[in-house]
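Asks: Provide a 3D model corresponding to the input given below.
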Amino acid sequence: MHLPSKDIIVLAVGQALTTTVVSMLTTVSSLSGSYLSPSPSLNTLPVTATVIGTLLMIYPASWLMGILGRKGGFMFKAGVGILGGIICCIALLLNHFYVLVLGALLLGIFSAFGQYYRFAAIDAAKNSKEHASAISVVMGAGVIGGIAGPFLSSHFSELFSPVPYAGSFVAIITVCVCLALSQLFLSSDLGRTVSPTPDAIKTSDHKHKLLSSNFIQISIICTIAFAVMTLTMNAAPLSLHKSCFALTTASIVLQVHFIMMYLPSFFNPSLVKIIGLKGLITIGVLSSALGCLLTLLPNQTLEIYMIELGLSGIGWNFMFNGGTLLLTKTYSPAMKTKAQGLNSLFVYTGNIVASFSAGALMYLSGWQLVNLICIPLLGISIFILWITRVSNIT
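Replies: Sure, this is the predicted structure:
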């Protein structure tokens, strides 16, 4: 087995650092909002601002990287993250809630670029046979962030005591600086859009048809993968609290989930060689479905929760990474920027819907219903997968 290229290693570092920031934001955004909020009804406004920032930037990020390349795009992202972290830190130190909201919006713009490391990994692969191994290395590095993020957030939160959480944003700034420095080593032309030749334009006309059929079908699979994962991940802390588990215990369950979201990436290339991409996605669907069905057990112990969230993470990994690899077969290089931007927009929109639905569903009917609703969604994804006419291998 040959060693990954320099660009793939740099992208893996970028993915690890990005996941670290995102996991820190998950922990500290709502807490800092509740600390500064002038009204309880505004507690989640910083989190909402982050979501809006990501939604506004998720498609333009693809266009920007088409012009600047992956290096320029990820450097821009790191700069926005540094600025957002500084503004949030100042807001907490000076007790200005709406300044915090502005910083959270910028950190949402930062987060939008995280969707594109999977596509950058494909750009960095030498040929189509190395796509799976490139994604496995880059996406697998996210496991570091899943562990480092909560650790840094908790250990830096009281750095500027008695002002809570300001230190966590200092940690975010520091990680973003490291991110900027690491992405300096990317090749300048990686991912940059090249003007199409006449032959490429003819090919693009054919691929455009696929963009309206196979592309949409595979994008639906990626969207369902993210939505199902988000539903279970966001509902789990509420269910654990309702079951009288301590916050520290809930954190352990979520850490297991984060680890299993990224760790299986390292095994994806070997699995794809044996069972193909459709087989990988199918195992992901079955894994997620099994995790959902386990919630029907009457005695939801800590161990059961860990298995359920672990299976949810594995399911997301196989479905999302497999879907990303299949997606590359549905568009031409000339349409890369548009296709990747639309796919990321679809995925994040599904993520938002699932995120906001989780709390309401938990309030109305509980943990079991949240998971049972995922079953028909997974059924739709498996049906779409096997009617889609895209090559089964990479």
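Asks: okay, CA-based contacts and neighbour counts for the rest of this
Replies: Noted.
Asks: Could you pull up the residues touching the residue most central in space within the chain?
Replies: Taking Cα atoms, centre = their mean as the criterion, residue 115 is the residue nearest the geometric centre of the chain, at 6.0 Å. Contact criterion Cα atoms under 8 Å, 6 or more residues apart in numbering gives 58, 344 as the residues in contact with residue 115.
Asks: same question, residue 228
Replies: Remark: with contacts taken as Cα under 8 Å, 6+ apart, residue 228 is in contact with 312, 316, 354, 374, 377-378.
Asks: Kindly recompute the last result at 10 Å.
Replies: Residue 228 makes contact with 285, 288-289, 292, 312-313, 315-316, 350-351, 354-355, 370-371, 373-375, 377-378, according to Cα atoms under 10 Å, 6 or more residues apart in numbering.
Asks: Among those residues, which lie within helices?
Replies: 285, 288-289, 292, 312-313, 315-316, 350-351, 354-355, 370-371, 373-375, 377-378 (DSSP state H).
Asks: for comparison, sequence B:
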Amino acid sequence: MSEPTDVRPFVARNISLLALMQAIVGSNQAIIMAVGALTAASLAPDKSMATLPTTFMILGLALMAAPATKIIYALGRRNGFMLGASIGIIAGFIAGLAVYLGSFWLFAIALAVVGASAAFGQQIRFAIADSVPENIQAKAISWVLLGGVAAGFLGPRLSYITKDWVGDVEFTGSFLIIAVLSALGVLILSQTKLAPVRVKREEDPVGRTARELIRVPEIFIPLATGMATYALMTFVMVAAPLAMVHVCGHSPEAATTTIQWHIISMFLPSLFTGSIITRIGSHAVVGIGMLLMLGCALINLNGTSTLHFDIALILLGVGWNFGFIGSTTMLAKAYRPEEASTAQALNEPLVFGTMAIASISSGFLLENIGWESINVMVLPVATAALALLAWGDLRQRKAKRA
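Replies: Next comes the predicted model:
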């Protein structure tokens, strides 16, 4: 089956419904980022293991990324996304049960299943990129990611409001609500009419293999910057609530509010990120994102008041938005249509595998070397990403002149 020649009937419907779905996926992840480590700290045998369940979520996402891509291409976008949301319903119930029973390892396994569900949702940005004309790809990705603004308000606030709703076990309700949101996601997805996936035919041109693609600078650079963007954001964000509550003595509500503003800042810039990319290019936008992450680390190194945390995490969120949308746009323009599934299946495990490493090391390093050291480690990674972007931009300029 070929892609429709006129995609205009799909565009408005795709953007609106997938933005709603992005809000659902984002809210589920926001709940875990807001209270996952705090919940695990009360269940874990050792506080240095507090970020381990959150890491399990990211590992579940990373390990399921490539299979989720293949399932979506096998079942079609709508059915694939609905399967992912259905997995989220089961995961939410298991997570709530684990907290109620006080089982640390069951909780970690449940969050891994939440991550597996999220792996399907992460394909939403590629679904919209493949369903609109190339000249509005960046804007379409940005508009869909605006659903994350709602997630920023909804996820952390729901986690706090519902934390005492089930018996006398704190945070049980916070994870049961994931099941409710996932069920709502299934209903939303059932109303979508997404452009069909590209099914490979014998007469189609043969695309490059994953090994060949990763050697191409136009592919390698967005892969690397995407990995750096997600790793740095996760590294600081996962440790921040623990640092606020257990190191700096701030309240859980203050930590939840900080994460809420962080998540809002991750997605609100999507209102204009696509337009900025159109004006100054993806390389420059990703570079600005890295500079903002450097600013986040410097502010965290300058103080530990709630205001320091708020401003730093807002910069981190905007930096992630620029880095993520810019890297996704760079990648989407670098592969040929017949290489879409290969490139996407290559990107997701690398990005989320790096994210998992950042998550687990964040909790361990916070417990053993402190909050300041975590922020110091941001500096060389962001600087290296800036250098890589500068090299890629220089290559492009030389190619244009040639």
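Asks: Drop anything exposed from the contacts of residue 228 of structure 1.
Replies: With neighbours counted using 16 or more other Cα atoms under 10 Å, those contain these buried positions: 285, 288-289, 292, 312-313, 315-316, 350-351, 354-355, 370-371, 374-375, 377-378.
Asks: buried stuff in the lengthiest helix in structure 2?
Replies: Longest helix of structure 2, by residue count under DSSP H: helix 8-43. Neighbour-count burial for helix 8-43 of structure 2, with 16+ other Cα under 10 Å as criterion, is recorded at 10-11, 14-41, 43.
Asks: immediately after that helix, which helix or strand?
Replies: If you walk from helix 8-43 of structure 2 toward the C-terminus, the next helix or strand you reach (DSSP states H and E) is helix 52-75.
Asks: tell me the angle the helix or strand that that following helix is followed by makes with helix 8-43.
Replies: Downstream of helix 52-75 of structure 2, the first helix or strand assigned by DSSP H and E is helix 77-101. Taking axes from the mean of the first three to the mean of the last three Cα atoms, to 10 degrees, one finds helix 77-101 of structure 2 and helix 8-43 inclined to each other by 20 degrees.
Asks: helices and strands around helix 77-101 of structure 2, which ones?
Replies: Using 3 or more Cα pairs under 10 Å, 6 or more residues apart in numbering; DSSP states H and E as the contact definition, the elements that helix 77-101 of structure 2 packs against are helix 8-43, helix 52-75, helix 104-121, helix 124-129, helix 172-189.
Asks: how about a cut-off of 8 Å?
Replies: Contact here means 3 or more Cα pairs under 8 Å, 6 or more residues apart in numbering; DSSP states H and E; on that basis helix 77-101 of structure 2 packs against helix 52-75, helix 104-121, helix 172-189.
Asks: Nearest to residue 269 of structure 2, out of these?
Replies: helix 104-121 (20.0 Å; Cα to Cα).
Asks: mean deviation (superposed) between the closest one and structure 1, please.
Replies: By mean Cα distance after the TM-score superposition for structure 1, the fitted helix 104-121 of structure 2 averages 3.3 Å away from its aligned residues in structure 1.
Asks: That helix: which residues count as buried?
Replies: When burial is assessed from 16+ other Cα under 10 Å, helix 104-121 of structure 2 yields the following buried residues: 104, 106-121.
Asks: Tell me where the stretch 251-400 of structure 2 has helices.
Replies: With DSSP state H, counting those that start in this stretch as the criterion, the stretch 251-400 of structure 2 has helices at 252-267, 270-280, 282-302, 306-334, 340-368, 371-401.
Asks: could these go into CSV alongside distance to residue 180 of structure 2?
Replies: Conversion of the helices of the stretch 251-400 of structure 2 to CSV gives the following (distance: least, Cα to Cα, whole Å):
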stretch, distance to residue 180 of structure 2
helix 252-267, 20
helix 270-280, 26
helix 282-302, 34
helix 306-334, 26
helix 340-368, 25
helix 371-401, 35
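Asks: Go through those helices and name the closest to residue 56 of structure 2.
Replies: It's helix 340-368; of these, that one is closest to residue 56 of structure 2 (Cα to Cα) at 7.6 Å.
Asks: Give me the buried stretch members for that closest one, please.
Replies: Judged by neighbour count (16+ other Cα under 10 Å), helix 340-368 of structure 2 contains these buried residues: 340-367.
Asks: Sounds good, over and out.
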